[in-house]
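>>> any chance you could fold what I've pasted below:
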Amino acid sequence: MSSARDIILQRIGKAIEEGRAPPRSERESGAEARLVAKERTVVPKGANVSGEEAIALFTQKAQSVQTTIQHVAAISNVAEAVSQYLTAKNLPQAIRRGSDPLLDRAGWEAQPLMEVTIGPSDGFDRVGLSVAVSAVAETGTLILSSGPDNPTTLNFLPDHHLVVLPADRIEGPLEQSLRGIVDHSSSNGGLLPRIVNLITGPSRSGDVEQQIVLGAHGPRAVHVILIGDHPTAV
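Okay, the predicted model is just below:
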């Protein structure tokens, strides 16, 4: 017995075959027009920030949920910042990262003693390094998309999750950050990432006696390496 969904799809398919439905090009242009004409969501005044205001708000909100932040002037300073973090946490000079092209310019040559592995985490890495596609100043949230450039396993399996964030990728409200992902996909073949992770601080749980425990279901530390104060710094 066919489900209601199958019946509806069969009727739509039959209408298209018989020419009773508008042509595909007309349907696509109609959908695009409706999306363009759609009114944007009302955004709270406090989230309508950009530039230095967005950086300041993101920093405040991220630190309020135990995310640590380190500012660097340019992408070439990232490797040094990673080394400083590892030293401060008494961790081995070893990380695993994705193949994001931005990280190719991170200055690894200046850290010859650091072991840098590229690829998904197998669950035994102490430190993972990712690049955020965006960030939400309103909530201090990092947005990371899946793919070989930034494997999702790096977001959850290592104890320490380091995230590179160019300052010009910080948006005010969540809606604007998500819209940026859609716009970027439209200019790159129309393919959206299969997974988008929204990360607000380290993993935590209050299940046991309502006591907050960090690292319950993922990294127990999230550290942002924030690059520059404006787009030209990257």
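>>> contacts, neighbours, all on C-alpha from now
Noted.
>>> tell me the contacts of T153?
P120, S121, D122, G123 (CA atoms under 8 Å, 6 or more residues apart in numbering).
>>> burial of R194, as a residue count?
When neighbours are defined as other CA atoms under 10 Å, R194 has 8 of them.
>>> let me know the secondary structure of it.
Under DSSP: H, G, I helix; E, B strand; the rest coil, R194 falls in the coil class.
>>> just to check, it is in contact with L144?
No: with contact defined as CA atoms under 8 Å, R194 does not reach L144; the gap is 11.2 Å.
>>> so who does A106 touch?
Applying CA under 8 Å, 6+ apart, the residues contacting A106 are I75, S76, N77, V78, A79.
>>> next up, for comparison:
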Amino acid sequence: MISGRERTLSAIRDALGRGALGPDEKAKLERRLRYPRANVVPARGQCDSREGLVATFIAEAERVNATVERLCSGDDIAPAVADFLRAHNLPQRVRVAGDAVFKDVRWSDAGGLEAEAGPAAADDSASVTGAYAGIAETGTLMLLSGPDSPTLLNFLPPNHIIVLPEGSVVGTYEDAWHRLRAEVGTGIAMPRVITWITGPSRTADIEQTLLLGAHGPRRLHVLLVDGATSAA
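Prediction:
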């Protein structure tokens, strides 16, 4: 029985006037997918030291209007979240993802901070999620969806706090993909959704005036944690 996917691909081939791939073409395509060619890497994505990668990531993230705070350990996560909320006159309440990086976080110890896990709700003013990787080249964060990491947390609340272990900062997008593909090869399933976040949501569609928060969070705050467990 032909699947919907096969029918769709067959219709595309017919429209292009191409038949099914032969054995040699199929083998060539599979090699390209299995061993992708490396792209040109900008100098800022080529750091020999961990501290160099972290410094570049911070500089690039701040360049696109994110704020970054470095923490000594996971014990500092809850107090840092509470401080951020107070600084912006926000309620001491957050919607939190169930990432591994939050396993030992004691939210209630941070001056009455309330943290509730689950998908984002319309009245949530802030969300806290983990990130799979940080890309030094552009200050971008790579987030993976999962049962404990609903994608809506990345878009609905107007304030997004992302916790990133310093050890998860890589030089380039390709480095992050390589790491994920290697883990998928060991049996970890590829996530349904991969979200790339570079600074707060923005648009300049109206009279070329930059407006933050047009299609998602208007504030992005990154907590860069030394020695924290990966969010994956």
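>>> what's the separation between F102 of the second structure and I188 of the second structure?
Separation of F102 of the second structure from I188 of the second structure (CA to CA, to the nearest Å) stands at 20 Å.
>>> contacting residues for the residue lying closest to D125 of the first structure once chain neighbours are set aside?
Distances taken as CA to CA, 6 or more residues apart in numbering place P158 nearest to D125 of the first structure, at 5.2 Å, with adjacent residues excluded. By CA under 8 Å, 6+ apart, the residues touching P158 of the first structure are S121, G123, F124, D125, R126, V127, G128, G218, P219.
>>> all helices for the second structure, in order.
4-16, 23-34, 50-63, 77-87, 173-185 (DSSP state H).
>>> got the contact list for the fourth one?
Read that as helix 77-87 of the second structure. With CA under 8 Å, 6+ apart, helix 77-87 of the second structure has contacts from 71, 91-92, 105-107, 109-111, 113, 161, 163, 223.
>>> and with 7 Å instead?
P91, Q92, V105, R106, W107, A110, L113 (CA atoms under 7 Å, 6 or more residues apart in numbering).
>>> swap in the last one?
Contacts made with helix 173-185 of the second structure from outside it, assessed by CA under 7 Å, 6+ apart, are listed as A133, I135, V170, M190.
>>> now the residue nearest to S168 of the second structure when sequence neighbours are not counted: how far from S49 of the second structure?
Leaving out its chain neighbours, the residue that sits closest to S168 of the second structure by CA to CA, 6+ apart is A133, at 4.9 Å. A133 of the second structure is 16 Å from S49 of the second structure, where distance means CA to CA.
>>> which one of these two has more residues nearby?
A133 (30 against 9).
>>> which residues touch D75 of the second structure?
Contacts of D75 of the second structure by CA under 7 Å, 6+ apart are V105.
>>> correction: the previous question concerned T229 of the second structure.
T229 of the second structure neighbours (CA under 7 Å, 6+ apart): A100, V101, P165.
>>> top of those by neighbour count?
Going by other CA under 10 Å, P165 tops the contacts of T229 of the second structure with 26 neighbours.
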